[in-house]
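Trainee: sharing a model that was predicted from the sequence below.
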Amino acid sequence: MTLDIRGFAAQSATTPLAPHAFVRRDPRPTDVVIDILYCGVCHSDIHQARNEWKNSIYPMVPGHEIIGRVSSVGANVSKFKVGDMVGVGCMVDSCQHCDACNEGLEQYCREGAVWTYNGIDRRDQMPTFGGYSERIVVDDKFVVRIADSLDAKAAAPLLCAGITTYSPLKYWKVGKGSKVAVIGLGGLGHMGLKFAKAMGADVTLFTRTPDKEAEARRLGADHVVLSTDEAQMKAVTRQFDFILDTVPSPHDLNPYLATLAMNGTLCLVGLLEPIEPAVAAANVVMGRRSISGSAIGGIAETQEMLDYCAKHGIVSDIEMIDIQDINGAYERMLKSDVRYRFVIDIASLKKAS
């Protein structure tokens, strides 16, 4: 049966999100139907809702940090049962046969992953709609389990902000003895600090804001460097093995590259736009340094990350909002006025007119 759903949607790049009724696809034998409880608010939701990446499909129901309970499962589903607490992140499908998918890296699928919203279902060509809604239908391969020990609402941002920072730290083998820096203290940056500290690294925060030191140390930073202070930047020249750059807007990489040790790596996880100003090649050549990038993580690694969080008691710092407050939340996010991730209480949909 077709599922009629309530949610909030953007109807165009210039209109605010508002109540919207829509139809989800019929559940298939491998599908899990999830009653959504919480949905995190990601900066990419703003980019997409306002067509800043020039690929938006309207009407659009954003949201890809989804926590909910299973309400039904298809005949071929054995991993999940009714009542399970589960999560859905940025993807709901991929080709599942290319080299990337075979390695468990569905986010890099050669045929293109199907995104949780602003995508097109590869089987029936219906648009995908995200977690700013009461229910979602997802193939069981793209559903992850949420441990009972995790605070479900604070776990929601782990489905994007969490895996986006965990995956590169694991790939570049951050651990005891590593000297790691995180650029930016927002939704991604605060998770980067938590994970790097839990992995045993010596952790530094780069920030442009002088008053963030106490907060950064609470989240796991051992040191705080004011990136606008030339003396402080010079003092950390050639120090870091790995830098996690979480800033979502174009910025000068050159001062940070100078702080990398020989063979060090700066990894971009927040920026999709062109790098401006240009990188001076000497900053990478003279020291065999690398600039890299990383996007979320595969499904198996996302489950690994969630299990790691359950073991180490790691969740996001969140501010709960009603869905009726989403447009104001977007404006506050653009001013960095959130510590550190908004999460929508989907029960508030019942208040929508």
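Mentor: Cool, the structure landed. Fair warning: this is a prediction, and the values are worked out from it, not measured in the lab.

Trainee: please make it C-alpha for all contacts and neighbour counts, starting now.
Mentor: Fine.

Trainee: okay, and the closest residue in space to Ile314 that isn't next to it in sequence sits in which element?
Mentor: Nearest residue to Ile314, sequence neighbours excluded (C-alpha to C-alpha, 6 or more residues apart in numbering): Lys194, at 7.3 Å. Here Lys194 sits within helix 187-198, counting by DSSP states H and E.

Trainee: which residues sit against that helix?
Mentor: Under the criterion C-alpha atoms under 8 Å, 6 or more residues apart in numbering, residues 42, 161-162, 164-166, 169, 174-175, 180, 182-183, 202-203, 205, 216, 219-221, 244, 246, 270, 312, 314, 316, 339-341 lie in contact with helix 187-198.

Trainee: another one to put next to it:
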Amino acid sequence: MAVKLASALGAEVTVLSRSAYKEQDAKDLGATGLLVTTDDAQVAAARGSFDFILDTISADHDLSPLIGMLDLDGTLCVLGNPLLGGPKLWELGAGRKKITSSGTGGLRQTIEVLEFCAEHAITADVEILPSSAVETALDRLAAGDVHYRFVLDMSDLDATA
């Protein structure tokens, strides 16, 4: 959703990913490119090139490579789960970089985003499974075989049970 929203707002968007297999998905969502974070040459070439990075990684990870890719006065917004201990303070001071986070917005902000999404035909990409496939969904989650998000369709449940 972040790629779709940023693109609709006119930003030049680069998706950061651990592997190149998401490149076509990134472009389909509105990104202009993909940077493979496990490729040291790509990460080195991107040093100081981003104004803003939205970090949504849900597993422990080091923020230092992301901070290194920020330009002067760049901002890293952490929504994910950074490695405990955080970055070294000198990494932020070199280049006047900032780290921030974001909570959820209130009702007014939610309405504004939903209206923006409606105006720009922005929807969430989900895979719908019947609720009877919950075990399959959990197995696929554990295997990392989820394309964006699962939604369980509860209409297959017997309302009288």
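Mentor: Good, I have the coordinates. Here the structure is a predicted model, which means the values were calculated and not measured.

Trainee: before we move on, the earlier item: what is the equivalent residue in structure 2 for the residue nearest to Ile314 of structure 1?
Mentor: Under the alignment (TM-score structural alignment), Lys194 of structure 1 pairs with Lys4 in structure 2.

Trainee: can you map out the strands along structure 2?
Mentor: 14-17, 33-36, 50-55, 70-78, 98-101, 126-130, 149-153 (DSSP state E).

Trainee: could I get these in TSV, plus columns for distance to Leu89 of structure 2?
Mentor: TSV is the format used below for the strands of structure 2 (distance: least, C-alpha to C-alpha, whole Å):
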stretch	distance to Leu89 of structure 2
strand 14-17	23
strand 33-36	25
strand 50-55	18
strand 70-78	14
strand 98-101	10
strand 126-130	39
strand 149-153	35
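
Trainee: mean neighbour count and distance to Leu84 of structure 2 for those strands - can I get that in JSON lines?
Mentor: Below are these laid out as JSON lines (neighbours: other C-alpha atoms under 10 Å; distance: least, C-alpha to C-alpha, whole Å):
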{"stretch": "strand 14-17", "mean neighbour count": "20", "distance to Leu84 of structure 2": "21"}
{"stretch": "strand 33-36", "mean neighbour count": "18", "distance to Leu84 of structure 2": "23"}
{"stretch": "strand 50-55", "mean neighbour count": "18", "distance to Leu84 of structure 2": "15"}
{"stretch": "strand 70-78", "mean neighbour count": "19", "distance to Leu84 of structure 2": "13"}
{"stretch": "strand 98-101", "mean neighbour count": "14", "distance to Leu84 of structure 2": "15"}
{"stretch": "strand 126-130", "mean neighbour count": "13", "distance to Leu84 of structure 2": "31"}
{"stretch": "strand 149-153", "mean neighbour count": "15", "distance to Leu84 of structure 2": "26"}
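
Trainee: so which of the ones you listed is nearest Pro87 of structure 2?
Mentor: strand 98-101 (9.7 Å; C-alpha to C-alpha).

Trainee: average distance between that closest one and structure 1?
Mentor: The superposed strand 98-101 of structure 2 is, by mean C-alpha distance after the TM-score superposition for structure 1, a mean 1.1 Å from where its aligned residues fall in structure 1.

Trainee: now that strand, how far from the chain's geometric center?
Mentor: Taking C-alpha atoms, centre = their mean, to the nearest Å, one finds strand 98-101 of structure 2 lying 15 Å from the centre of the chain it belongs to.

Trainee: check stretch 71-87 of structure 2 too.
Mentor: Using C-alpha atoms, centre = their mean, the offset of stretch 71-87 of structure 2 from its chain centre is 13 Å.

Trainee: got it, and stretch 151-161 of structure 2?
Mentor: Stretch 151-161 of structure 2 sits 30 Å away from the centroid of its parent chain (C-alpha atoms, centre = their mean).

Trainee: what residues of it count as buried?
Mentor: Leu152 (16 or more other C-alpha atoms under 10 Å).

Trainee: can you pull the contacts of the corresponding residue of structure 1 for Cys77 of structure 2?
Mentor: Counting by TM-score structural alignment, Cys77 of structure 2 lines up with Cys267 in structure 1. By C-alpha under 8 Å, 6+ apart, the residues touching Cys267 of structure 1 are 168, 242-245, 291-294.

Trainee: where does Leu169 of structure 1 land in three-state SS?
Mentor: helix (DSSP: H, G, I helix; E, B strand; the rest coil).

Trainee: find the nearest non-adjacent residue to it, please.
Mentor: Ala196 (7.1 Å).

Trainee: look up how far Val15 of structure 2 lies from the match of Lys194 of structure 1.
Mentor: 11 Å (C-alpha to C-alpha, to the nearest Å).

Trainee: returning to what we had before: list buried residues within the contacts of helix 187-198 of structure 1.
Mentor: 42, 161-162, 164-166, 169, 174-175, 180, 182-183, 202-203, 205, 216, 219-221, 244, 246, 270, 314, 316, 340-341.

Trainee: how about the contacts made by Val43 of structure 2?
Mentor: By C-alpha under 8 Å, 6+ apart, the neighbours of Val43 of structure 2 are 35-37, 65, 69.

Trainee: mind redoing it with 10 Å?
Mentor: Counting by C-alpha atoms under 10 Å, 6 or more residues apart in numbering, Val43 of structure 2 touches 16, 35-37, 65-66, 68-69.

Trainee: between which two of the residues you listed is the distance greatest?
Mentor: Once C-alpha to C-alpha is applied, the contacts of Val43 of structure 2 give Val36 and Gly68 as the farthest pair, at 14.7 Å.

Trainee: and the residue nearest the centre of structure 2, how far is that from Leu79 of structure 2?
Mentor: By C-alpha atoms, centre = their mean, structure 2 has its centre lying nearest to Thr56, at 4.3 Å. Distance, Thr56 of structure 2 to Leu79 of structure 2, using C-alpha to C-alpha: 5 Å.

Trainee: before we move on, what about Met154 of structure 2?
Mentor: 29 Å.

Trainee: Pro87 of structure 2 now?
Mentor: 15 Å.
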